[in-house]
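*Asks:* need coordinates for the below:
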Amino acid sequence: GFVISIILSDICSTVFLFIAAGLHKYADISCFSRELGKSMLRFTLPLIPTTVMWTFTGFSDQIFIGNMHSDTVFLGKDAAGIYAAATKIPNIVTMLSTIFFQAWNMSAITENDSADRNNFYSKVYSAYESLLFIGSAALILFIKPVSALLINYTTFPEYKKAFLFTPLLIAAAAFTCLNLFLAGIYTATKHTKNAFYSIIAVVIVNIILNLGLIPCWGIQGAAFATFLSYLLCYCIRMIDARYYVPFNFSVIRTILNTVILLLMCMPVIFSFKGCIFWELLLTACMTALNYRPMLTTVNKLMKK
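*Replies:* Alright, predicted model coming up:
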């Protein structure tokens, strides 16, 4: 029913736009170009399995957790339900990033042939990365109240510990967003098959890591496997995509951002004493490391 509702809503939108925009005036079979059709087919075909594999990777963790068994860690259908609850906050991050990604795709295509293209990519990426990591740090800092707001503990008291598994998933969501940014380069330069190849690596590695980590670490193993898979995808795409658009970025800043984010995960996962103190300190470090690119972008927007 959920899938059918999405399909029907898309059909309704298409019909409405076709009528409202008067697109029937441009529907002329005599204008069909075989060469353009082949070019569009080569461009779009890799995007279909890529989207399917992204979706599969997102759901595969729950499948593994729900169907694997262990005498040492908590697994099964109840564990899969807790994992699903833990993904609520990271899913919000990914959803908001998708809105940016749709706008970014248009900008990337528009700027692809400009003389200042590489500099444009560098500035946008720098600000985007800063926003993602500061936002992710803030979410981990307030993970308990945010989880309590989004998850109904009264009706589902068993979900009270779901927040323990959310930090690593937030870190994974941050790299998912960066991967979407880099996918924009493949779209703009018409190398969509590269996005397909990189997601194949993610799926394979994610399955292997799930098989190895879930029996040892349970739900936390699935979260860590997801993070490592998306981090691998980021590394592959950052190396590959910059062959087509050689924009500059700070490797050191990205490494430091990743390390700080992982350090912020540890106090929550292991329930350290004085957890809030360490989280505040690390959030301040993250902000200090990333505020300048964000400030530059905000100043430009304010001037406009």
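
*Asks:* CA only for contacts and neighbour counts going forward, please
*Replies:* OK.

*Asks:* longest helix of the chain?
*Replies:* In the chain, assigned by DSSP state H, the helix with the most residues is helix 275-303.

*Asks:* how far does that one sit from the chain's center?
*Replies:* Remark: helix 275-303 is offset 20 Å from the chain centroid, using Cα atoms, centre = their mean, to the nearest Å.

*Asks:* swap in stretch 128-139?
*Replies:* 12 Å.

*Asks:* same question for stretch 125-143.
*Replies:* 13 Å.

*Asks:* go on, stretch 61-68?
*Replies:* How far stretch 61-68 lies from its chain's middle: 21 Å, per Cα atoms, centre = their mean.

*Asks:* may I see the buried residues of it?
*Replies:* Buried residues in stretch 61-68, defined by neighbour count with 16 or more other Cα atoms under 10 Å: Asp61, Gln62, Phe64, Ile65, Gly66, Met68.

*Asks:* here is the second sequence; please produce its structure so I can put it next to the first one:
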Amino acid sequence: MIDIKSKKLLKTTFIYAIGSFGSKLLNFVLLPFYSYYLTKEEYGYYDIVLTTISLLVPLVTLQLSDSIFRWLVTSEKKNKEQSFVLSNALMVILFNIMIVSLVFLIIREVVTIQYFFLIYSLLVMSSIYPVIQQVARGLSKNKLYASSGIIFSLALLLTNIIFLFALKLSIKGLLIASVLSYFISTLYLIMRLKLYNVFNVKYISFSLIKELLGYSSPLILNTMSWWLIVSANKYLVLYFLGKETLGIYSFANKFPGLLLMVNSIFILAWQESLIVNFNKADRSQFFSKVFNYLISVQFSVTAFLILISEMMIKYLVSNSFYSSWKYMPILYLGVAFSTLSSFYGAIYLGSKDTKGSLKTSLFGGIINISVGLILIKPFGLYGVAISNLISFIALFLFRGINTKKYVQLFIVKERLISLLIIIIISLSVAYLNNIFISILTILVLTVYTSINNRELLARIINKIKKRIYGVS
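*Replies:* Purely as a prediction, here's the structure:
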């Protein structure tokens, strides 16, 4: 039974990867070009715009995307029931967008913001797109979800070529490219899902709206608390160290950010698998097996990325961003603990205890800001990166303890300790900045990782063979 669940989880992850990894990989490929077409100050400004939008999105959507997915994925696939949920959730979101638009118009009269209309458009489109994606997931149309990601990637590549590289519009070009990519992908999903046939005013129910908002409301603060952990430090950097230094820190974050986005593909699949299997008798055994695999993969990949941090920056990006590599090893480790925390976070969704998710995220956010304020002046960007790592470790430990009341996870402690030792060795070697020692360590790490994860690697290889050759 567990093998069947594991295979289904791998299949779902593979489908999500097709749609999501393209855009993540594209962002990574475009990063070196950004370093040549944008100054450090310009990149810092662009990143702070994206950071601010990521804070505002949950206020625009009221996190109803999570309610939509939670209700649809457990529905009995009756069209009327699905239309009932979608009509109520989408009506609330559209009404809230109207309110946000009015607020933005008022702000425009008071404050002068560069590229105001583009920033507003990006906020609206980056709010709507993930909501419609969650509709596709909730309706089990995972291949449609994946294809929308591919379309987004192609649109982003084409618009970047036109507006940034050809027309050289700098930040304005990046904003136009992002808005158009979201718009094209959203329109594609709406047409394929035929959402215009789903919405019905007759289905509006204030009792259901109250129920949906009751589930999603704690997740608004939870997402914003998560933002405190992931992104709030950028405002500290901007205030204490300036735009140029923010550009360096933002760039340093992009490489670990790629790992975080790739991990999010698995987390999406894991949330679905956990919710479906949450009430099964063997859930603890299944969840523990997946968690131990995740720990092994996360720390193995993190150790490898730590070792190649300097080489990646040296050979891929402009010299003006070279110093960003120094902070990447710490940020990579933070991403690993972030992903493990997200694994625990899915348990709150399965148990419908979104308040538990909120409390733990808020706890991590407070630690991040507090430690960041203490360390930023004496240690600069190192202090910011360390505060980020400490907050994710604290969140991981707190959630691990807090979720025991729902699911008991059994961690293979010997493997965890050995992996943490490897991380410490990798950090030490990385900061020695000796390419020969780094390459030797990478070779040893590759052998160890292959042996340690041989069962998982065999499953993945067999899965790929089946997809490509139709053989087992």
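
*Asks:* show me what the longest helix of structure 1 is packed against.
*Replies:* helix 117-141, helix 251-269 (3 or more Cα pairs under 8 Å, 6 or more residues apart in numbering; DSSP states H and E).

*Asks:* which SS class is the residue nearest to the spatial centre of structure 1?
*Replies:* Central residue of structure 1 (Cα atoms, centre = their mean): Thr176, 2.4 Å from the mean position. For Thr176 of structure 1, the assignment made with DSSP: H, G, I helix; E, B strand; the rest coil gives helix.

*Asks:* was I right to think Leu419 of structure 2 contacts Phe299?
*Replies:* Yes: between Leu419 of structure 2 and Phe299 a contact is recorded at 6.2 Å, counting by Cα atoms under 8 Å.

*Asks:* picking that back up, now which residue in structure 2 aligns to the residue nearest to the centre of structure 1?
*Replies:* Alignment note (TM-score structural alignment): Thr176 of structure 1 maps to Ser338 of structure 2.

*Asks:* next up, the contacts around the residue lying closest to its match once chain neighbours are set aside.
*Replies:* Nearest residue to Ser338 of structure 2 in three dimensions, chain neighbours excluded: Phe392, at 5.5 Å (Cα to Cα, 6 or more residues apart in numbering). Going by Cα atoms under 8 Å, 6 or more residues apart in numbering, Phe392 of structure 2 touches Ile229, Gly334, Val335, Phe337, Ser338, Ser341, Gly364.

*Asks:* Ile461 of structure 2: how many residues sit nearby?
*Replies:* Ile461 of structure 2 has 12 neighbours, counted by other Cα atoms under 10 Å.

*Asks:* could you do Leu316 of structure 2 as well?
*Replies:* If you count neighbours by other Cα under 10 Å, Leu316 of structure 2 ends up with 14.

*Asks:* now it: how far from Ser324 of structure 2?
*Replies:* 12 Å (Cα to Cα, to the nearest Å).

*Asks:* quick one on the thing from earlier: among the helices and strands packed on helix 275-303 of structure 1, which comes closest to Lys88 of structure 1?
*Replies:* helix 117-141 (12.0 Å; Cα to Cα).

*Asks:* identify the residues contacting the helix or strand just after that closest one?
*Replies:* From helix 117-141 of structure 1 onward toward the C-terminus, using DSSP states H and E, the following helix or strand is helix 143-150. Residues from elsewhere that reach helix 143-150 of structure 1, judged by Cα under 8 Å, 6+ apart: Lys88, Ile89, Leu139, Lys160, Ala162, Phe163, Thr166, Pro167.

*Asks:* can I get these in CSV including neighbour count, secondary structure and distance to Asn112 of structure 1?
*Replies:* As requested, the contacts of helix 143-150 of structure 1 are exported to CSV (neighbours: other Cα atoms under 10 Å; DSSP: H, G, I helix; E, B strand; the rest coil; distance: Cα to Cα, whole Å):
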residue, neighbour count, secondary structure, distance to Asn112 of structure 1
Lys88, 18, helix, 35
Ile89, 23, helix, 34
Leu139, 21, helix, 34
Lys160, 18, helix, 47
Ala162, 22, helix, 43
Phe163, 25, helix, 41
Thr166, 29, helix, 37
Pro167, 31, helix, 36
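
*Asks:* you'd agree the match of Thr176 of structure 1 is up against Leu397?
*Replies:* No: Ser338 of structure 2 lies out of contact with Leu397 (Cα under 8 Å); the separation is 11.0 Å.

*Asks:* tell me the contacts of Thr57 of structure 1?
*Replies:* Val202, Val203, Asn206.

*Asks:* now do Tyr153 of structure 1
*Replies:* By Cα under 8 Å, 6+ apart, the neighbours of Tyr153 of structure 1 are Tyr159, Lys160.

*Asks:* how close does Phe227 of structure 1 get to Leu149 of structure 1?
*Replies:* 24 Å.

*Asks:* and if you look at Met266 of structure 1?
*Replies:* 22 Å.

*Asks:* who's more crowded, the two?
*Replies:* Neighbour comparison, Met266 of structure 1 and Leu149: the larger count goes to Met266, with 17 against 10 (by other Cα under 10 Å).

*Asks:* show me what that one aligns to in structure 2.
*Replies:* Match for Met266 of structure 1 (TM-score structural alignment): Ser428.
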